[in-house]
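J.: Would you be able to build a 3D model of this:
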Amino acid sequence: MTNPSALHPLAISIGDPAGVGPELICAAWALSATAALPPFFAVGSKRVLEKAARRRDLHMKVRAITSPDEAAAVFDGALPVLDLGETDYTPGAPDDAGAQLALDALATATRLVREGMAGALVTGPIAKSRLARVGFTHPGQTEFVAEACGVSAEDAVMMLAGPSLRVVPITVHVALHSVPGLLTTDLITRRSTIAAAALRRDYGIARPRLAVAGLNPHAGEDGRMGHEDAAVIAPAVAALQAQGIDARGPLPADTMFHAAARETYDVAICMYHDQALIPIKALDFDEGVNVTLGLPIVRTSPDHGTAFAIAGTATARPGATVAAIRMAGECARRRHA
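T.: Now for the predicted structure:
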């Protein structure tokens, strides 16, 4: 496997063509000069992107390429797209043909980055239920990309990052009542170690500071409100400290996210989905980026879904897509350096 070079344009999979992904890719290209974005190319359908640009009233060119090597020369004058074939484009009306295009685009973009032909991977939003209809067997794109890279799903760590906050949920898409049984000292230690290593390698933070949240109110309050904080989380913090990682906790989650507290750490390690995602969506809703840590490639995604209800209305804001492209480029350059 070849490490991605920062000299290569980034690959962006189109996502579900019935969602907001295509129009936001076009909007990001239109903003690329003012937003100082690195060159990128879309993987998907030239026809879909052209129609998406027109619906958004973007007067821009979309040009088909046959190889990522052509993207840099095209980028200043047109959005380059590795065209995988035509499909109908009806915003807000997902179908199996669109799901197949999304899956093909994801697989192709992932392969190009793995092979070193693209600098990093940015994935557009998909509809998991639709992908399942065309043979997609993974819980989500993160697990698909991890498997393609030879990384176990347990070691592909999700981080949500924005201008104000970075968060890592230790457990993700599981019912809240299942969380205590899934949390182990080893799981917290392993995923926190992966997060610390990624902050050093991809974000240039020489000594990352980790704030580890408790599970229960007041971090258990000495066992009065649950035993997991003392029995499971505290030993994980001790193990991280023994590795030389600057980790603190378990900390009461209700006091971790105000402005002064955020100044004291580089990433918040949270125990479950909403504990992590509520604060970052409150603070950085339009600029949140989903980053997969622990991979041999750089992979980011805008932190939102397909938004079928507003697809094609030109009201979806491109901030998260712009941020995902920018962050992917910055991380790829650091790895290359």
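
J.: C-alpha only now, for contacts and for neighbours.
T.: Fine.

J.: What residues does residue 64 make contact with?
T.: Applying Cα atoms under 8 Å, 6 or more residues apart in numbering, we find residue 64 in contact with 46, 80, 81, 82, 83.

J.: one more time with 10 Å
T.: 41-47, 70-71, 74, 78-84 (Cα atoms under 10 Å, 6 or more residues apart in numbering).

J.: Tell me if it really is in a helix.
T.: No. Counting by DSSP: H, G, I helix; E, B strand; the rest coil, residue 64 is not part of a helix but strand.

J.: wait, residue 56 sits on residue 310?
T.: No. Counting by Cα atoms under 10 Å, residue 56 sits too far from residue 310 to count as a contact (11.9 Å).

J.: Next, the structure of the following sequence, for comparison with the previous one:
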Amino acid sequence: MEYRPILGITMGDPAGNGPEITMKALSKKEIYETCRPLVIGDAKMLEQAARIINRPDLRINRVDDPAQGLYTFGTVDVYHMDLVDMDKFAFGKVSAMCGEAAFQCVKKVIELAMDRKIDGTVTNALNKEAINLAGHHYSGHTEIYAEFTHTPKYTMMLAHHDLRVVHVSTHVSLRQACDLVKKQRVLDVIRIAHEGCRALGIERPRIGVAGLNPHAGENGMFGTEEIEEIIPAIQEAQAEGLCVDGPVPPDSLYSKARGGWYDIVVAMYHDQGHIPLKVVGFVYNRAEQHWDAVEGVNVTLGLPIIRASVDHGTAFGHAGQGVANELSLVNAIEYARMMAVNGKKA
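T.: Okay, here's the model as predicted:
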């Protein structure tokens, strides 16, 4: 039987969709056939979520050590952290209590992974305003992971099936993002992209690097960042033996990647990478007025531990109604599992 890694799954902001999509994902028998999921959160929230999705048959097993988990279908193992006062709790509300709960779950799952008590981590969405209200001033999961794992060089990877994108910069203004396109950072991200694909079992990754400017600068007519920063980074990566192409005009790069030209794309800033992934992964049914799919995975590369995440927010407007789509979480669990299994083989 193939190795089943233990994956720590944070519940996310309890006022959002995390608890209910976690219970939806863990109501699938096939999850337990490939991994051992352990929810990091408040057992009270998971018990409530089971009722919300009409699965009161799912048993909650509270543990205070991953070794105590049963990891069998029908039982949801929860590393219980008594974080939520149910008398003060409300769905869909930004609060310091829920921000603190979400933050503590992330901190704990990182600690468990760094101590090698679990094999990988998977995160549900948190609310940036809520964690800041709780006194934790981070712009997102990625920065929390970087600090608590002491990682100076890292990048976000978004994935939808075999379309993968990493970013030179993410949560900064567009004006600042242009200033951050520097040779060393582009080269670092190319190297991290290469290693990230190798962690997924791709022996010789093909990397497509986006230009920053329209038409990748058109030989300096529309900007010089390609000539001064991006091309030198590509040339150095090629000299190291990496399979790198570019800079490719951003408006055609993703069509080529979807067509199989590249295993991963290096985007120069947040929306240059996010928009294409969400166009293919988020599918809204216009006729029936609901989301047929909210797919995609967010993976932080360059860390000493595995971290995969849903590629959506907390959906406060629909939280607690049992209508949230769990596909992105299922995909994130599968990505973390693949990386853990490949790491075990290495």
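
J.: circling back to that earlier point, from the contacts of residue 64 of structure 1, which land in strands?
T.: Secondary structure from DSSP state E places 41, 42, 43, 44, 79, 80, 81, 82, 83 of the contacts of residue 64 of structure 1 in strands.

J.: In this structure the fourth one contacts residue 50, no?
T.: Meaning residue 44 of structure 1. No. Applying Cα under 10 Å, one finds residue 44 of structure 1 not in contact with residue 50, separated by 11.4 Å.

J.: In structure 1, what residue corresponds to residue 175 of structure 2?
T.: Aligning on TM-score structural alignment places residue 175 of structure 2 opposite residue 177 in structure 1.

J.: Could you look up the SS state of residue 27 of structure 2?
T.: Assigned by three-state DSSP, the conformation of residue 27 of structure 2 is coil.

J.: now the ones in strands among the contacts of residue 64 of structure 1 as a markdown table including distance to residue 118 of structure 1 and neighbour count?
T.: As requested, those are exported to a markdown table (distance: Cα to Cα, whole Å; neighbours: other Cα atoms under 10 Å):
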| residue | distance to residue 118 of structure 1 | neighbour count |
| --- | --- | --- |
| 41 | 9 | 29 |
| 42 | 11 | 31 |
| 43 | 11 | 29 |
| 44 | 15 | 31 |
| 79 | 15 | 27 |
| 80 | 13 | 28 |
| 81 | 13 | 30 |
| 82 | 12 | 25 |
| 83 | 16 | 19 |
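
J.: which one of those residues is nearest residue 330 of structure 1?
T.: The closest of those to residue 330 of structure 1 turns out to be residue 41 (Cα to Cα; 16.4 Å).

J.: After alignment, which residue of structure 2 pairs with the closest one?
T.: For residue 41 of structure 1, the aligned residue in structure 2 is residue 38 (criterion: TM-score structural alignment).

J.: Same check on residue 278 of structure 1?
T.: Superposed on structure 2 with TM-score structural alignment, residue 278 of structure 1 falls opposite residue 275.

J.: Check which helices and strands the helix or strand where its match lies sits against.
T.: Element membership for residue 275 of structure 2 (DSSP states H and E) is helix 270-281. Contacts defined by 3 or more Cα pairs under 10 Å, 6 or more residues apart in numbering; DSSP states H and E place helix 270-281 of structure 2 against strand 155-160, strand 163-167, helix 174-179, helix 250-258, strand 264-267, strand 290-294.

J.: Save those as TSV, and put in distance to residue 325 of structure 2 and mean neighbour count too.
T.: What follows is these, written out as TSV (distance: least, Cα to Cα, whole Å; neighbours: other Cα atoms under 10 Å):
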stretch	distance to residue 325 of structure 2	mean neighbour count
strand 155-160	16	24
strand 163-167	21	27
helix 174-179	31	13
helix 250-258	24	17
strand 264-267	26	28
strand 290-294	7	15
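
J.: And the ones you listed: which comes nearest residue 339 of structure 2?
T.: Proximity to residue 339 of structure 2 (Cα to Cα) singles out strand 155-160 among these, at 13.3 Å.
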